[in-house]
Each structure stands twice: as C-alpha cells, then as structure tokens.
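> 3D, please:
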Amino acid sequence: MALGKYNPEAVEEKWQRKWQESGCFEVEAEPGKPKYYVLEMFPYPSGKIHMGHVRNYSIGDVVARFKSMQGFNVLHPMGWDAFGLPAENAAIKHDTHPAKWTYANIDDMRTQLKRLGYSYDWRREIATCRPEYYKWEQQFFLKFLEKGLVYRKKSPVNWCPGCATVLANEQVEDGLCWRCDSEVEQKDMEQWFLRITDYADELLRDLDTLGEGWPERVRTMQRNWIGKSYGAELTFQVKGMDKTITVFTTRPDTLHGATFMSIAAEHPMVEELIAGLDNADEIREFATRIRNMDRIKRGADDLEKEGMFTGRSCVNPVTGEEMPIYIANFVLMGYGTGAVMAVPAHDQRDFEFSAKYDLRRKVVINPPELAAKGEVLKVEDMTEAYTDPGILVASGQFDGMENEPAKKAIVEHLDKSGLGRMTVNYRLRDWNISRQRYWGAPIPVIYCDDCGAVPVPEDQLPVTLPEDAQVRESGSPLPDMESFVNVACPKCGKPARRETDTLDTFFESSWYFCRYCDPRNEEQALDSTKLDYWMPVDQYIGGIEHAILHLLYARFFTKALRDEGFVNNDEPFANLLTQGMVLKDGGKMSKSKGNVVDPNAMIAEYGADATRLFILFAAPPIKELEWSDQGIEGAFRFLNRLWRLAENLEGKLAPADPCAFTAPKSDAAKKLRFKEHDTIRRVTRDIRNEFQFNTAIAAVMELVNEMYGVKDQLADSEPEALSSAMATALTLLSPVAPHICEELWETLGHTQALATRPWPEYDESALVKDEVTLVVQVNGKVRGKFQAPNNAPKDEVEKIALGQENVAKHLEGKTVRKVIVIPNKLVNIVVG
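Modelled structure (predicted):
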C-alpha cells in the first residue's frame, strides 16, 4: 500500500494505540537486568500543559527511549502533584470543589500527554491527593514524630494574608507570597516543624558525592542555603538589666573593635529593651516594618542600611566599654542568634551603618604592609571597612598576633570566664510543614485536654480529607467541620479535637519518586526489594527554580526515610538536568504578556513529532529556548522530507537492520556507508554525553540529505546501502519523533516495533576513508586544499602539495626551506 500524503494525526494515533495495546513501555523489576530510572518532575494538574512541560517531558522521553534501546530496563513513570493552594484558589474562583477541579484537570492533562506519545508506564500513575497515596506520608509523619524529627512549637512564621496560610522561608520571594504575590507578614503561631537542620552536615557533605552528576550552580545554591559557618558565641551583659545577649560571630578576632550591637527586629528581647521609652511605639512600628521585609533582600549586600536605637547599651566583654544596641534591618533571626556585634572598621555593613548613624569606629586589625613599616591604619583615612588578614592592634594582651590564630586565643580566654565558646552555625532553618488551608493531606494528630497532642494510631490511617467540605476564600473550612474535628482521644477515649492544619505540599513531592517503584502496594508504603532495584533515580529532569525548595527537601526526606528503614540509599537523584525556559519574543511565556504558545494548537497543526522535534532541535536542553513559528514549520518540513524519501524508495528496498550494509562497490555507496556509521557515532555521543539533542538531530538531517543525493544512483545498483542507511536514520531519530519513524519502519517491511529494537553500534573500520582532505599552508597561511590517499607516504603528500597551482604561485622566486607534513591533516611549506 502506498504511503500517500503524510498525515501526522493518523500516524500518531495509530502508534499510540499500538504501544498501549502491547504494553510496550510497561516494566517490572528484573534483578538480572541493568536498570535505568528516568524521571521528569511531575506536574501540578492545572488542566493544560504548556511548552515548558513539552520541553521537559520530551527531554525525558528521548533519554528513556535511548536507554531502553541500549538494553536497559527503563522505569519512566508519570503522576500528579495534586494538592495545594493553586487548586483550592482556582476552585474558589470557578465556584467548584478542589477535588472535582483537580481530577478533571488530571484527566485533561493525561490525554494531552498521551497525545504527545511519551513512553510512560501509565500503570504506575499516582496522584498525591488520593488517600491511598497520602496514607503513607501520614505514616511517615508519625514515624518522624516518634523519633523526634517532627515537633510543634510557637514561633514567628511567614503569614500570607492572601492565601490565609503559613509559608516556609523558601516560599517567600522578595517579601511576597510565591503563589499570590501578597505581602507576607510575620506572625507568632503554633506550628509543626521537621528537623531538617539535624541533617544539615550530611546534606552539605553529600553535595560533593553528587559530583558532576548535578550542575555546580545547583550545588552552590544548596551550599549557600545551608550556609554552614564556623565561629564563636559571645555573651554581652545588658547595662542596667539582669539580662545578657548572645551573638554569633565568625570574627572573634575583631571583638576589641566592637563599638555597638545590632539585633534583629524579631529578636525576643526587643520589647524588654524598649519598655518605658517615650518613642517605644515608633520603634515597634519600625520593627514591624522590618519583620515583614523579604528575608533574602534583608541579607543582600546592597541593602540600604536602616536602624533605630533601643535606648539600651551592652558591655563589651574584653574592653568593658559600653556599646549602644540598635535594631538593624540587615540582621536576621534566622541566622546565628539574631544579634551581631558590630565592628564598623572591619565589616562593610557595619561601616555603612556607622556612617549613617555617626557611630564610633575602632581599628583592631592592621594591614601587614603597614605593620611592616611600624604604622597603624587610621580610622580617619578609611573609606571602607578593612576585611583582609592582618595583625591585631588595640587588642590588649593579643596585640601583635596574626588575626587567624587570635580567633582561637580570644575565644579560649572568654571561655574561662563563661563569656564565649567555639561553635558552628547554619543559615538553614527547620522546615515548617503546617498549612492553614483545606486542600492538603491532614496532619494525623488529635488534641486531648488530658493527654495533649496524641498521634493517630497507624491502623486508623489514612485520616481522610473530607471531600464534602465547602471551600471559602479566607482560611480553611476544616476547623468548622464538627464531623471532622470532633473525635475520641485514642489514649483515654474522652472527647478530643483533630488537627485541622494540613501538610505542606512539598511533603508529598519529597518522596513520590520512591512510590513509583511500587505504586499499587496496599500493604506498605515502599517495598524494599523493588526500591533497592530501581532507586536512586538515574536521571532527574526539571527546572532550576526547584534547586532549593523541592530538591533540598527531597534529599532530606530520603535520608530521613533511610534512617527509619524505608530506603537504603543516601541520595534520591544520581544525575540532575535543569532545562532552560521556553521564551517567546524574548520573555517567559505568560497570559499577561500575550505570548503563550498552545501545545495543543501546535500538535493539531503540525503533529506531536514535529512539536517534539522542534523543541529539542532549537537549543541545547540547559539553555533557554526562543519559540519560533518558522522553526516548527522547518521541523514539519523535515519530517515531510523524510516521508517523501521513504515514499520514493517504497517497493525498492528490502527490510534491513542498521549497519547491515557492509560491502560497498561504488564511491557513492562507500560515501553513504561512511555517513551512516559517522552519524551513529555522533548521535550516540551527543545523546549519551551531554544530551545535545540539537546536534544529534542535525546529524540525522545530514544523513537524510546524503541519502537524497545518492538515492537515484543506488536504488537499482546497491539498494542495500539505502536500506541500511534508512534503517539507521529511523532508529536514531525514533526517540525524538517516534510515531513517524515507527510508521516508516513498518513500511520498510519490519514486523517488530522500532521502540523495542536495539540501538545501533557503528563500525570503526567504516569510518576509515580511502581519501582525506589536507590543507596546504605557505609560511602559516592557507594556500590550498587537496585530496590524497588515506595515510599516504610523506613524500607522495609533499609532491602533491607542491604541485598545487595556487601553492606554486606563492613559491615563485622563493626558496623552500622546510616542508612539514602532519599525516591526513596538514602540509606547511616554509619558504625564505
């Protein structure tokens, strides 16, 4: 039957149906077979896929198909990050229920993803909002609670008035809620926390074990977020009060130069310090404004420094001098103790603060070059803080010491009097997992007046989220649902109340990759045998925006589950690829900018294969991709060109495997065979080493062009050369554009699906050319090129080079001093 006109929709629907009916991508653990687990970060079910999704999942699909053809047992699952505020807010907006909204969106997005032909094992599909999924994370919560890894405390938290819920520090961006852009406030509340700080050292150390598998940029971001620093805790007596303030400093060597103290607006002693002052209300107003600022912005070097005097002073423990205490906008409770000894001569932030408020500076670290001349740095000569190493001055018994050894000596001196000790500090704070919204996994705790906070017994899990709740714009409906709240205490049987906070949705996404290994297990969360086979994820793919939030939490969760005996690996993701965004007209696609490209429209017009081909060809995965209408039209034209080539050769070629042709007779056949094997070499290298799909696709395009150039010559004389090359082109392109390749593969006469065929291997001997091109230089300047037999003798190459017409012209009237021959590459003629 003739191929006829290329109809992407018909071809794609045919092969998607065949793959589904045959279970082509369904896998099970096979201990004797090497595995490869490839995973793209699962989506929130918004109802529509966007081009960012298409890029992410197309990258993963190429990797999955490539590894499968290389002989690996490939796990490639898909699911839905289905709980959270976006669904709740959207449901409110559309006057529907979050569950109805979410499940309908899942159905729509599943259909869209299947239309793109991704090689998912759909039997493993999960949705985090289903009780059979979150039952197990409730079990994890109870295990962590029993161990002490989960705890409850009252503390200042980030409160989003728009979403009416608490946010983790990582969910506040520039002082605004990461979801609704409301200005975030600070509020004291009882909350549940996970002790992620217990794993700070391991999280930091194991970044080094990830090596080149993770982008250095991501590892650096996590290192900075964990923020480990070595220093000392020093105690300062508050003058006129029976109180002390402890500071953390990495520079105890500058203690003699501390002339004031800066404390965070959130510091618990603020109220005590300002009590009774005439301007106490003004100070409170200032502190409130600073508390509600974005934490990252407050820590930025370019922040304009602001402060207010508390009316109190403290005493420098080594000089006995009084130091005024200021509330400063650049000091955070989240780092150290929330109090900083200010050394304006040797810290740039303190230098700028002292300039603004006319506070004293004192030099205690002298530059070595001045010390060598017997001079001392003068305060009046300073235009910025001196922060480099040096020699201590004005530091009592420590004068003359180099500042590094002085750090230890000063702390040891203070330790004897109980005023200081060496310590380690982290920027990382414990993970707040309480959310005051409805659409989330219920926290399995019951509050009893007699027994306190009581864990829900495991045999009563899951605590099911009541799906008959009526959501509302402000806050959660759960506290008002007596049928949900009022329960008997599991300990004493008396009336008690259920916890109405739900878990942060990052709790779900921190272990979903483990559940994919055995998603239908109703007896246990994780089967250790299957987990040992599949984990860790060999290749994880997602956006750089998840570098801290999701990836850090997932790493922590894996280690916590390991310590509870659920998993045996230390890290969840062996390799990480962070793909660039898809842009249109130079900016990120968004409805407000009117530059959104609808994947469904592209698929309807050009087909899934052309859409996949363009988005993989337009740029390397890690780079941003600029959408181009001309680009996708070019991708469609290429697929039509491939189709027409097969149509032209239909009936003339017998089915053949890649590289089946081994005995070329004509020069055209030799050239095509060389191109075929060279293409395999290039495509294999580009996909395997750097996921350079764009150059891999370009190589296949070159092979197709080569076939067009010789098809008329070889179709009758050496059709085996074309059969072999066509089989290779289709096989190499199939991970990118699988439907059209399957169709043309079948047209060639093959009965076995291309997706199940092995990846071709090139023959080194096929890459040896009979002739090579050499460049001729005269005194280093290129004067010609010529063909010569491969590995020709030096004297023969020299003779051909000297006989080139343009070369001879540049030798006229000159003496040849030397001829340098680099075999198969270059001839350099030196003349004088």
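> Could you use CA atoms for every contact and neighbour count after this?
OK.
> Can you report how many residues lie near residue 377?
The tally of other residues near residue 377 (other Cα atoms under 10 Å) stands at 18.
> Following up with a second sequence; could you model it the same way so I can compare the two?
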Amino acid sequence: MPRYNPAVIEPKWQNYWESNKTFRCPELPAGDKVYVLDMFPYPSGEGLHVGHPEGYTATDIVARYSRMRGKTVLHPMGYDAFGLPAEEYAIRTNTPPRVSTEKNIANFTRQLKMLGFSYDWDRSLATTDVAYFKWTQWIFLELFDTWYDPAQQKGRPIAELPIPSDVQSAGEHAVAAYRDRHRLAYQDEALVNWCPGLGTVLANEEVIDGKSERGSHPVQRIPLRQWMLRITAYGDRLLNDLDALDWSPSIKKLQADWIGRSTGAEVDFPVCSAEAFASWKASRATRPFPEVQPDDSIRVYTTRPDTLYGATYMVIAPEHPLVKKIVTSAQKEAVVKYCEAAAFKSDRDRTDGDKKKTGVFSGAYAINPVTGTPIPVWIADYVLIGYGTGAIMAVPAHDDRDFEFATAYHLPVVCVVRPECAGEALQSILDGTACYTGPGKAMNSGPLDGLGTDDAKAKMISILSESGIAKGAVNYKLRDWLFSRQRFWGEPFPILHELDSDGNPTGRMRGVDRDQLPVDLPHLEDFKPHGRPEPPLAKAADEWLYVTIDGKRYRRETNTMPQWAGSCWYYLRFIDPNNDKALVDREKERAWMPVDLYVGGAEHAVLHLLYARFWHKVLYDRGHVSHPEPFQKLVNQGMILGEVEFTGYQRSDSTWVSTASIEKGESGFVERATKQPVQSVKVDETAVTKSGDCFVLLADESIRVDSRAHKMSKSRGNVINPDSVVSEYGADSLRLYEMFMGPLEATKPWSTKGVNGVRNFLDRVWRLMIDTQSDTNALVDSVQDIAPTPEQNRVIHSTIMNVTKDIESLGVNTPIARMMEFVNFFTKEAVRPKKAMETLVLLLAPYAPHIAEELWEALGHTTSLAYQPWPAFDEALTKSSEVEVPLQINGKVRAKVLVPADATGEQLEAAARGHERIHELLEGKQIVKAIVVPGRMVNFVVK
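Here you go, the predicted model:
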C-alpha cells in the first residue's frame, strides 16, 4: 500500500483496538487517574453531524495523551435516550419507542467507532436500559426519603424529621402528611405548560411565543398535580460551591444568575375595596388600617425596601390566588379575559423586556404601609407567580419595567432616590419623566430622607419589622424543580398511591420496595395522545396499574420522569456499570471521582449542570458519594456552523451593487445613493475572494458581498454528515480539521476546503516516511537510524515542548501548527533520523491515531502506540545556536544574516556591515545611525 489510504488503514486499526480491548479501563486506577467525560448525546434518527465530534475529539486527545503519560484513564460513552423525538416517532408509526431508540443507538455507536475514539465500550450505557433506570428510580426514592435540615445544612433521612407534638397527637395520617410536605421529592399543585398536541407538560425553555419548540403546537398554562424536587433547599450550597470549581467565569455567572440569590424584605400590603377604603379614611385617626382579614394582605418581596415611599401601585400575577377574591364585579369580565390570554404565554414571553407591558385593573386597592395611602392593584403578566411571592410593589421612578407600565397606564411616578447627577438629567428624574435604578440619597421618604441607599434599606427593614409589617428575607430566582412529565417514554416513578375500598385515592403514598425495582414501562396498545392532561401510562393494563400489598390496594404513579433524570447521574454509573447490588461501588467511586474534565455544549451550562450538582449533593449528604461536587473542570466547546454563504445585491438591470452602498429601506434593502430597491442574490463561493477583512467578487473587486454562516439544521439543508467526510477524506482528517478550526470554545464555520487542507498535511506526513514507489509500507531511504544534528534536535525538542504545553492547557488547535512546522523542516532535510520520525508519530497519535498506528508499525514496532511513553523534552535543547536576523536600511529589510544566538551588539553590527548585499547598498552613503537589537535586528539610518 504505497499511498496513504484511510479507507484501508482506519478499519484495520479500529478492528485491532476492538479485538484487543486496547482501551479497556481497569476497575480501579493504578497510580494517577484521569476521568475524561463527554456530555453524552441524544441518539436521534439523523445520526451524528460534524458538530458532535468536536468535543469528543478534544476529550479523546486528552485521554490518549494521558495514557501515554502513564495515567489510568476512564473515558466512557453512553446515550441520553429518553425523550420526545422517540415518542413522536412512535405516535406517527405506532413503533415502540425502544425499537427506534436502539436502532439509533446502534447507528451512533457505529459512527463513533468509525471516528476512532478511544472509549471503553464495555462501559457503554443508555438511560433507557432497564438495568440503568432501576438505579435512577432508586435515587428518586432517596430523594423521597430525604428532608433538608437547615440547621445542619444537609439532607437527612425522613425518619429523622422532628415531628411537632400537635401533629403527633393528630395521629398517624397527620404525621405522614407532615413528612410528605417536607420531603425533597413531593407533590404539589403547579402551573405547567400543557401542550395538548404533544400530550405532555413542557419546560419553560421548550416554549417559544406560546407554542412548543418542537412541532410549534399551542401551549397553555394550567394547574396540575405534579412531582416537585426541592432544589431550592440547596440554593446556597449550589451557589457557594461554585468558587472551588475550575469552570469559566461566564458559566459560573450563568449558574449564579439562575440561582438568583438576593436579600431584601417581605412586606405585607393590606387589601381593601374602594368602598372599604372610603369608610376607613374617615376614621383613620383611630384605626391605622382598614378592617380586613389577614389573608387579604398582599405579601411582596423587595430588594429595595428603601423605595417603599415611592410605591404608587401594586401588580399581582394573573395566577395569584387573590385575583378571584379581590376583583370587583365591574372589572371581572376584563380580568377573566386577560388571565385567560396570559395562560397561553410562556414565562419567557411574559418577561421579555422588548415586549410592551400589558395589564388590567382589579378594581381593588392596597394600603401602602408607610404612607397610609391607597394604591391600585393591577394584574399584569410581567409578574410571575413562580418568582418571589407572585406580587410586586411597583416603584415606577426606580424600576424600568414599572416605569414602562406606569407610563402606559398613566399611573403616578414619585422619585424617592436622588441620584448624583445634575442638570436636565436630574430634573427629568425628579419630575417623574425618567427612571433611575441606581443608588443615591433617600428623598420624599420621611425618616429615611438624606440616608444613602444601603443605610436607608437597613433602617426601613428595622422600622417595618418593629411594626410587624415586614421582615428581612432571602429570596432565590431558582424555583423547585417540576419533575413530572405526561409521557410514555420516560422512567416510571417508583411510587404507589393508596386506594380506599371504593377505589378512590386516600392521599397517602409509599415508595416501591427497593427489592422490587426496577418498575419497567408497561406495554401500550397505541401511543396516540388523548389530548387531556392525563398521563398516557394510565392507559396501561390493570395488571401493571394496580398493586396489592399487605391487603391494601395501590395504583402506580402514571407520570414519568423528565429526560433530565437519567443525565443527572450517568457519570457515576460509568464507574461501575454492571453492578446490580448498588448504584456504584464505594471504593470505585472514591477512586475515580470527581470527573477531571467534562466537555459539552454551552446549551447545558445551567439546567443539566445545576440538576446534576443537586442530585450529587443529596447523594453526598446521604453518604453514597465521597465528594460534594461531580465535575471539577468544565469546558464548553463552541458551535460548528454550516459553511459560509455569500450574498450579493443587484439592481433591477442585474448590475451589482457593493454591500457598502446599500441600506435598509421600508420594505427591504435599497441603494443608498438612489434609494432604488436592490435584490439579494446568492453568490457561489468560487466567484468570491477575500480582500482585507471583507469578501469581494473575483470579477470586480470593488463589489463587496455579505458572508454569513448559519447554525446547521435540516430546514436549511446545511447539515454535514460525518459519514460523507470520512468516506472522502478519512476519520483522521475530520478529527484533525475540527481541532485546527480554532480554539475549542470558539464558534466556527465549517469549510470542506479546510478538511482537504489537513488531508494534504497527512499525505505529507505519510510521504515523509513511506516510500510511495514500494509495494509495501517501506521507509524512504532518507529515514535512517542516526543521531539528530543539533538543529534537528532543537526542532524535535521545541516541538515536543510546545505540543505538550498546549495539550496540557487544552489549547488543542495550536499543536497542529507546531507539527506542520516540524514536517516542513524535515521535508527539506536530506537525512531524517528515525528518532525524529518516531517523535512526530507519537505527537500526532492523539489527533490522528489511525495513521499514527500505521506509521508506528512501519517504523518497526510490533505493538500499539496507545501506551507508549509520551516524548520527553529538554528545554535547554530548544534554544537555537544560531538566529536569523533581518538587516534593514532606513527601516526596509534588505537582507538577513545568520549569527550566533549569543552574539553581542558589536558582533552583530560587524556581521551586518560585512554582509555582501548590505556593504554594496551602503557604499557611498553616510551612515547617520546604526540601530542594533541583539538577536532581533540591525537598521542603518543613512542619507
């Protein structure tokens, strides 16, 4: 095989690795360990696209490099396989989702093996494996069996929950109900995004403009009895423990913002009707507040209690329980209509700052507790029932949203914080025609006047606390995790609901006995949604639905867990995938955890990571894991976009217009000079060339064109299948190109030309060692078993040093350039020491393992290079004995000269004056000055 042929080489070595179990990981590490983990993929029917291998290649480089450094490497792969796509396919075809899922997994596995990743395939798993979700259910039972003790700041067994004496005296059922209310896994009535078209509840992130992200079906907010996980109890720990993690500041900030811890005060605003307020007003000298019941107060949480004097109205969420109670008959019709419309909006849509604020007056008033004046209570969807108390005191002078709303509905704006500005800016704030949200001095605020913001906050909390109207409070943006899904392709809950003799639920429930796990999914005759917010598993046969234990009849929970469940803990199961006695062996967990490098997309920067950290902390509290955090180092790879597309613009007569000469008109783009419309035209890449920082037409370089790369999607038709790339260029070329595109974290456009470029490099590596005229992989005559020259040694050691340092810092793109420089140098060498060639092969191995194995064999080795020691370098040998110095005359380079690296300024100037070309150019000219920088340059200033 004289030429480099990936189609032959790559399957050969993939078969070798598989048959020899080359990358099988031992049960326990010997010496230093490295746990390298990818965020595992969802096995869709479309298979991998070229965006997937980017992160996988980076982790594979680290894994292969670490093995060569003598470390024990755990590098597994699996599949996050529950979810909606398989359900939708099942509904369309009536094919059981397990059938399509396992088919997709087989295809993904084929593609991953085709790319030469060094996974331990004996550890592969899928969240849909019954043996796997047995332990997902086991973890849920741990959550169900745990309460959070704020005094000890940890989760404890529910049996250790202190029961108040009055509850104990009320009997066994009262005690059970009390425990249920304190469990980390509990049931509650929750507002959910119900999608009849998909037959399931959706997360807020899965709803866009009131429609499902998948399929664009209408979504409505309705109350449903749901399973919730008390993640809020762990809010402080999830926030504080970020400090010790080796994550990027941007990802830490995303997590911190999602948790959203803030300190402020909870304040009660008594509610009364307009009539009740008028009656109270006449006698307020003797009665400070209207005669209202305690539950007719609106409680708000505010981080700015210093602005209470500026609260001129209140807003409650459309779902607030007081809406129906306080709305007046005159406003009822408008309120009902508004609330119904709000039910079809997602939280994302409702809080979109760019959208116009809307609302409706309830007809009721609340009393501002510090001014004693009535303020109207409005209902508006920009306030969410799930954040804070579902109500706000609106201070339009100092909150942008409140100011926008007040302006739209002509509500009062009272400035109570004087900023440190002057002139028109200050006057507009004082007049209430502008909003100021920063700190300043309190004004129009009675006892607070003149105090700075922090002092005013503290004093107001003290005043309100003494009167019993308010108390200091800590709040979180983080909400308890809604954990139920009305789906048929998800982990069944291991929960049984007790029934009375008539078959009705008693409200009491129990976990499935752990020796009875797993609870497998039942057989369903069909998978079509019934359009009701009732779980499809309720259609299962009675044999599955009903259970009798100790003479009591129970009905199984028919909701399923969300797709997040299986991905919350898979990193633990990879450590001990075949254990049928425990979640993970304690000794193995202590040896391998935490994960040393976790790589995945930034789209999981919040939810997946937050949920996994939460589950891990519960397992840590209950003694099942040894470390409080699962992922020590996290890197988010950037997105690979489709190929760059070029767009030009033409006039009506088909003549071209430069993009620099067009602008946005009322109904499209127009030529700036004439205001005539222009038409966008797709331009073939072969008709375009780069000029400076922009692209221009080859035929007329004065015509600039637009260039843009879009996210890969089926709808745009720009998805690149790795099968086609491997077929044409080879897996090593794909791996090498995806790393060569740029820094791992950057977003980059795909370019098939780029793949061809790195394939050419691999061809050059092959020809550097292999005699292409031979019938076998014989070495070229220039590869000889001799010692390198000093300059060859410098190149060898410099390359080893730079590649090593770059991989250590996860700069996985730059080592390729270093190796290209190495190949360029040795291509020109008449004799190529075998040691140098072996060094190149070992450095290349993590990036392009197939060609590296083949060349290693050609160099005379009989075993795989997977565990060969990584080349060592001597930094002293990286220094060149000679350097090439540019010689300038009046700032222009006229020649170059080789001098000793340690040459002095005098020696360098002498060498420059003695250079034949420089001597010739200086003849007859007056040298005004000689500027000499040793090792860098010489410049003669002449006239």
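> ok, which stretches of the stretch 151-300 of the second structure are strands?
Listed from the start of the chain, the stretch 151-300 of the second structure has strands (DSSP state E, counting those that start in this stretch) covering 154-157, 185-195, 200-202, 207-208, 211-212, 220-229, 262-272, 297-302.
> Which residue numbers in the first structure does the last one align to?
Translated: strand 297-302 of the second structure. With TM-score structural alignment applied, strand 297-302 of the second structure matches the range 244-249 in the first structure.
> can you check the first one too?
Residue correspondence for strand 154-157 of the second structure in the first structure, counting by TM-score structural alignment: none.
> can you give me the offset of that strand from its chain's centre?
29 Å (Cα atoms, centre = their mean, to the nearest Å).
> How about the contacts made by the aligned residue in the first structure for residue 259 of the second structure?
Using TM-score structural alignment as the criterion, the counterpart of residue 259 of the second structure in the first structure is residue 226. The neighbourhood of residue 226 of the first structure, defined by Cα atoms under 8 Å, 6 or more residues apart in numbering, consists of 200, 204, 426, 427, 428.
> One more: residue 503 of the first structure?
Residues near residue 503 of the first structure by Cα under 8 Å, 6+ apart: 433, 434, 435, 440, 441, 442, 443.
> out of those, who's nearest residue 611 of the first structure?
Taking Cα to Cα as the measure, residue 611 of the first structure sits nearest to residue 440 out of these, at 35.1 Å.
> correct me, but the closest one touches residue 81?
No - Residue 440 of the first structure sits out of contact with residue 81 when judged by Cα atoms under 8 Å, with a separation of 10.9 Å.
> Which of the two has more residues huddled nearby?
residue 440 (24 against 21).
> now for the more buried one: what does it line up with in the second structure?
Residue correspondence, TM-score structural alignment: residue 440 of the first structure in this structure matches residue 490 in the second structure.
> what's the spacing between its match and residue 797 of the second structure?
54 Å (Cα to Cα, to the nearest Å).
> How about the contacts made by residue 723 of the first structure?
Contacts of residue 723 of the first structure (Cα under 8 Å, 6+ apart): 653, 654, 655, 656, 657.
> mind redoing it with 10 Å?
With contacts taken as Cα atoms under 10 Å, 6 or more residues apart in numbering, residue 723 of the first structure has the following neighbours: 649, 652-661, 715, 729, 748.
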